[in-house]
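# For reference, the sequence and a predicted model appear below.
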Amino acid sequence: MSGGAPRVVVLDYGSGNLRSAVRAVERAGAQVELTSDKQAALDADGLLVPGVGAYAACMAGLRAVRGDEIIGRRLSGGRPVLGICVGMQILFDRGVEHGVETAGCGEWPGTVDRLQAPVVPHMGWNTVEVPQGSQLFAGIEDERFYFVHSYAARSWDLVTNDRTRAPLVTWASHGAPGAPGDGGEDAPAPDRFVAAVENGPLWATQFHPEKSGDAGAALLRNWIGTLS
């Protein structure tokens, strides 16, 4: 840490929405550098991995700057990483879009695939189901956050068998049952998906905290408050 504020690198690997992520993290109290430099990313107190667009394109951009190696090396040393939106999705084993399967970073088992809901993408504000003991959502457990995505991890497949501390998984749902007269009790249930994960030094959100107003700012402050 320099000057009392944690140093955060926002990883620049060609994904969009980088400047808004930088501004949000700066407002939350960190010194921020937007870079693809490997050493800077390894040395920072925290690494933020953003992501918008297609899974395959994000993985190609990430590998081009050796971002998958950077993430792995940081985590092996217990160094904090925060993934956002597709930056969360690429942490899983694989993503499937339009029938094309792309290998992810493999930090968590599981597949990211298309939401099963009448209306996709899932766009707008939504509540989340926060587990007890969450540090990421401390003080904002009942707030709404801004989502914009068509794909998600729709199951949590990591089994620890009590060998390590079990991750804290936050869930959300998209797709309300049909209105009266449009299917009634036969309407499909909302599709449930992983909205956030706290797994040792690796945290991630499917929603965009930088677009989530005061609640998103508080969440980023919660993450920055853990950096050292």
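Cool, got the structure.
# Please make it C-alpha for all contacts and neighbour counts, starting now.
Fine.
# Contact partners for the residue nearest the centre of the chain?
For the chain, T205 is the residue whose C-alpha lies nearest the centre (Cα atoms, centre = their mean; 2.8 Å). Counting by Cα atoms under 8 Å, 6 or more residues apart in numbering, T205 touches 82-85, 88, 195-197.
# Check Y55 too.
Contact analysis of Y55 by Cα under 8 Å, 6+ apart lists 86, 89-90, 95-97, 102.
# so how far is the first residue of stretch 132-146 from its last?
End-to-end distance of stretch 132-146: 22 Å, with Cα to Cα, to the nearest Å as the criterion.
# swap that for stretch 157-174, sorry
20 Å.
# Next secondary structure after the longest strand anywhere in the chain?
Longest strand in the chain by number of residues (criterion: DSSP state E): strand 191-199. Downstream of strand 191-199, the first helix or strand assigned by DSSP states H and E is strand 202-205.
# Tell me the helix or strand right after that following strand.
That would be, after strand 202-205 and using DSSP H and E, helix 213-224.
# That next one: how far from the chain's middle?
13 Å (Cα atoms, centre = their mean, to the nearest Å).
# Same question for that helix: list its buried residues.
215-224 (16 or more other Cα atoms under 10 Å).
# That helix packs against which elements?
Applying 3 or more Cα pairs under 8 Å, 6 or more residues apart in numbering; DSSP states H and E, we find helix 213-224 packed against helix 18-27, strand 144-149.
# Out of the ones you listed, which is the most enclosed?
With neighbours taken as mean count of other Cα atoms under 10 Å, the helices and strands packed on helix 213-224 reach their highest mean count in strand 144-149, at a mean of 19.
# got the angle between that one and helix 213-224?
90 degrees (axes from the mean of the first three to the mean of the last three Cα atoms, to 10 degrees).
# Okay, one more to line up with it:
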Amino acid sequence: MIGIINYGAGNIFSLTAALDRVGVTYGMINTADEIDLYDRIIIPGVGHAGAAMHKLRESGLVPYIKELRKPVLGICVGMQLLTEYSEEGDADMLELFPLKTLHFDAGVAGKVPHMGWNSVSVQANNPLFANIEDQTYFYFVHSYYIEYDTTFTAAKCDYGSPFSAAISRDNFFGVQFHPEKSGKAGEQLLLNFSTIQID
């Protein structure tokens, strides 16, 4: 069963509606002792990364999240929280990936925020993208992005220049797009996450 970190910075309704549609059971995690009730964790997030990180610290869940060995999925700002630093709020993040979250340069990227459907290029044989075709379209809405690298990027997207649309390291996964708003492909990704096994 999936536990959703409920720290006041996530779009919980859209996510739970998507999980309901695909028949995945879930519950809310409000305190550290509730983490053990679930075999995988989702960190949602919308809005400002610095403010979201502040709320997450206030929840007291940060040290427990960093020690998790079960599958963890960060969505949108939830993915950015997994990096080491965000320009949004000039804030340190969870430091689970040695990557930075940066602001789009409007001169390069065009209109900011990056909003709407865009295709992603899957970079590796990653279980998060099982049964999802390369160049599938997902729904994005963000002004900040995670720098593209070849070590941790599971899928990339281009918006003026390449950025990480998905990252993966051990039991931690992140997606910049919103699977809960990405139709059948997004539902497949959530289903994939619900069955990922960590050795």
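Yep, that arrived. Just so it is clear, the model here is predicted, and its values are computed rather than measured.
# sorry, back to before: same list, the buried residues of helix 213-224 of the first structure, but as TSV with distance to Q31 of the first structure please.
Listed next are these as TSV, based on distance: Cα to Cα, whole Å:
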residue	distance to Q31 of the first structure
A215	20
G216	18
A217	15
A218	17
L219	17
L220	13
R221	12
N222	15
W223	14
I224	10
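# any idea where the helices of the second structure begin and end?
Secondary structure of the second structure (DSSP state H): helices at 12-22, 49-59, 62-66, 77-80, 106-109, 183-195.
# Identify whichever of those helices lies nearest to K100 of the second structure.
K100 of the second structure lies closest, by Cα to Cα, to one member of those: helix 77-80, at 8.2 Å.
# which residues touch that closest one?
So helix 77-80 of the second structure is contacted by 43-49, 52, 73-74, 86, 93, 101, 145-146, 173-176 (Cα under 8 Å, 6+ apart).
# mean shift of it relative to the first structure?
For helix 77-80 of the second structure, the mean deviation from the first structure after alignment is 0.3 Å (mean Cα distance after the TM-score superposition for the first structure).
# residue range for that helix in the first structure?
Here helix 77-80 of the second structure aligns to the first structure at residues 86-89, judged by TM-score structural alignment.
# Separate out the buried members of the contacts of helix 77-80 of the second structure.
Buried by 16+ other Cα under 10 Å: 43-49, 52, 73-74, 86, 93, 101, 145-146, 173-176, out of the contacts of helix 77-80 of the second structure.
# returning to what we had before: find the nearest non-adjacent residue to the aligned residue in the second structure for the residue nearest to the centre of the first structure, please.
Under the alignment (TM-score structural alignment), T205 of the first structure pairs with V175 of the second structure. Sequence neighbours aside, A166 is the residue nearest to V175 of the second structure in space, at 4.2 Å (criterion: Cα to Cα, 6 or more residues apart in numbering).
# ok, now which ones touch that neighbour?
Shown in contact with A166 of the second structure (Cα under 8 Å, 6+ apart): 153-156, 173-176.
# Kindly report the same for T111 of the first structure.
92-96, 153-154.
# could you redo the last one with a cut-off of 6 Å?
94-95 (Cα atoms under 6 Å, 6 or more residues apart in numbering).
# What does it correspond to in the second structure?
By TM-score structural alignment, T111 of the first structure lines up with K100.
# Identify the residue spatially nearest to that match, adjacent ones excluded.
Distances taken as Cα to Cα, 6+ apart place Y85 nearest to K100 of the second structure, at 5.1 Å, with adjacent residues excluded.
# gap between the aligned partner of V120 of the first structure in the second structure and F140 of the second structure?
Counting by TM-score structural alignment, V120 of the first structure lines up with V112 in the second structure. For V112 of the second structure, the distance to F140 of the second structure equals 12 Å [Cα to Cα].
# With D105 of the second structure instead?
Taken as Cα to Cα, the span from D105 of the second structure to F140 of the second structure is 17 Å.
# One more: F177 of the second structure?
Taking Cα to Cα, one finds F177 of the second structure at 4 Å from F140 of the second structure.
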